[in-house]
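Chemist: I would like the atomic coordinates for the input below:
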Amino acid sequence: MKRYIFAAVSAVVLASAIAPVAKAEPMTANKAMSIVTATQPFNLVGLAYQGHFQDTGIPSYGGLIQAVQSGRVTAEDIVQSAVEQNRLASETLSDRGFIHAVHQHLQDLATRDRS
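Modeler: Below you'll find the model as predicted:
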């Protein structure tokens, strides 16, 4: 008798767990709804230094420092690369405060390398 009660309860629990899954609709990919994380300027420069933007032409490590020192890579370039990779919202391109903060961190990185 216990076996039948256990089987009946198991069937009810299993049926209630499957029912919502069966009614679920498949999700479709929507490029307009991309997830953008809030990346801080300091972290953005760190990502560039580590090579996360190499596919957009931003060099990494010592190459980044040389490119910043020579003016070949700017804060705007790094912000643009981050927007292209959906790491930042496109509105960040017009945020002068954010771009200035990225610029300051790049300059700190380049200056620290000279020491």
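Chemist: all contacts plus neighbour counts: C-alpha atoms, from now on.
Modeler: Fine.
Chemist: where do the strands sit along this protein?
Modeler: Read by DSSP state E, the chain holds no strands at all.
Chemist: Can you show me the helices along it?
Modeler: Secondary structure of the chain (DSSP state H): helices located at 2-23, 41-49, 61-70, 75-84, 96-114.
Chemist: what's the neighbour count on Lys2?
Modeler: 7 (other CA atoms under 10 Å).
Chemist: Most tightly packed of the helices of the chain?
Modeler: Compared across the helices of the chain, helix 75-84 shows the largest average neighbour count, a mean of 20 (mean count of other CA atoms under 10 Å).
Chemist: contacting residues around that one?
Modeler: 44-45, 48, 53, 56, 58, 88-90, 92-93, 99-100, 102-103, 106 (CA atoms under 8 Å, 6 or more residues apart in numbering).
Chemist: Show the contacting residues for the residue lying closest to Leu47 once chain neighbours are set aside.
Modeler: Spatial nearest neighbour of Leu47, excluding adjacent residues (CA to CA, 6 or more residues apart in numbering): Phe53 at 7.5 Å. Applying CA under 8 Å, 6+ apart to Phe53 gives the contacts Leu47, Pro59, Ser60, Ile78, Ser81, Ala82.
Chemist: Here is a second sequence; please produce its structure as well for comparison:
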Amino acid sequence: MLKRILLAGLSVVLLSAAAPLSAPASASSYRLNPFKLVNLARNGVFRDHGVPGFGRLSAAHQAGQITARDVIRAAIADGRLSSEVLDDSRYVRSVEHHLIDINGSRER
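Modeler: Predicted coordinates for the structure are as follows:
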């Protein structure tokens, strides 16, 4: 009986340790998730990198002057994200969706 419990416990530990190695990259694997990234941009954190803050971010995004990739590049330049994020289409799309949400529009 004790052997079964130990074996089951060991199996769980081994499987949980192996899972992160085989999992694909996702937005949650980055230090900064898309929601937090857009909030930082909205609060003006990336102004020094060409991304306007507050209402100007929303207006620039609506006018097509600022894209999700621009915000991501600003975070990379600010040392908050690694450049590999630009290759993650799910992360880029998620940032885009959050930018649309701050515009007050649900049209996608």
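Chemist: quick one: which of the contacts of Phe53 of the first structure is nearest Lys23 of the first structure?
Modeler: Ranked by distance to Lys23 of the first structure (CA to CA), those are led by Ala82 at 38.0 Å.
Chemist: The equivalent of that closest one over in the second structure and Phe35 of the second structure, how far apart?
Modeler: Ala82 of the first structure maps onto Ala75 in the second structure when the alignment is built from TM-score structural alignment. Going from Ala75 of the second structure to Phe35 of the second structure by CA to CA, to the nearest Å gives 13 Å.
Chemist: Run through the residues that contact Leu57 of the second structure.
Modeler: Contacts of Leu57 of the second structure were listed using CA under 8 Å, 6+ apart, and they are Ala41, Arg42, Val51, Ile66.
Chemist: can you rerun that using 6 Å?
Modeler: Contacts for Leu57 of the second structure (CA atoms under 6 Å, 6 or more residues apart in numbering) come out as none.
Chemist: Which residue of the first structure sits opposite it in the alignment?
Modeler: In the first structure, the residue paired with Leu57 of the second structure is Leu64, using TM-score structural alignment.
Chemist: any idea how far Val9 of the first structure is from that match?
Modeler: For Leu64 of the first structure relative to Val9 of the first structure (CA to CA), the value is 63 Å.
Chemist: cool, Thr39 of the first structure as well?
Modeler: Computed as CA to CA, the Thr39 of the first structure to Val9 of the first structure distance reads 49 Å.
Chemist: Pro20 of the first structure too?
Modeler: 18 Å.
Chemist: Just give me the match in the first structure for Leu32 of the second structure.
Modeler: By TM-score structural alignment, Leu32 of the second structure lines up with Thr39.
Chemist: distance of that match from Val83 of the first structure?
Modeler: With CA to CA as the criterion, Thr39 of the first structure and Val83 of the first structure are 11 Å apart.
Chemist: Looking for the alignment partner of Ile5 of the second structure in the first structure.
Modeler: With TM-score structural alignment as the criterion, Ile5 of the second structure has no equivalent in the first structure.
Chemist: Which helix or which strand is home to Ile5 of the second structure?
Modeler: Per DSSP states H and E, Ile5 of the second structure falls inside helix 2-22.
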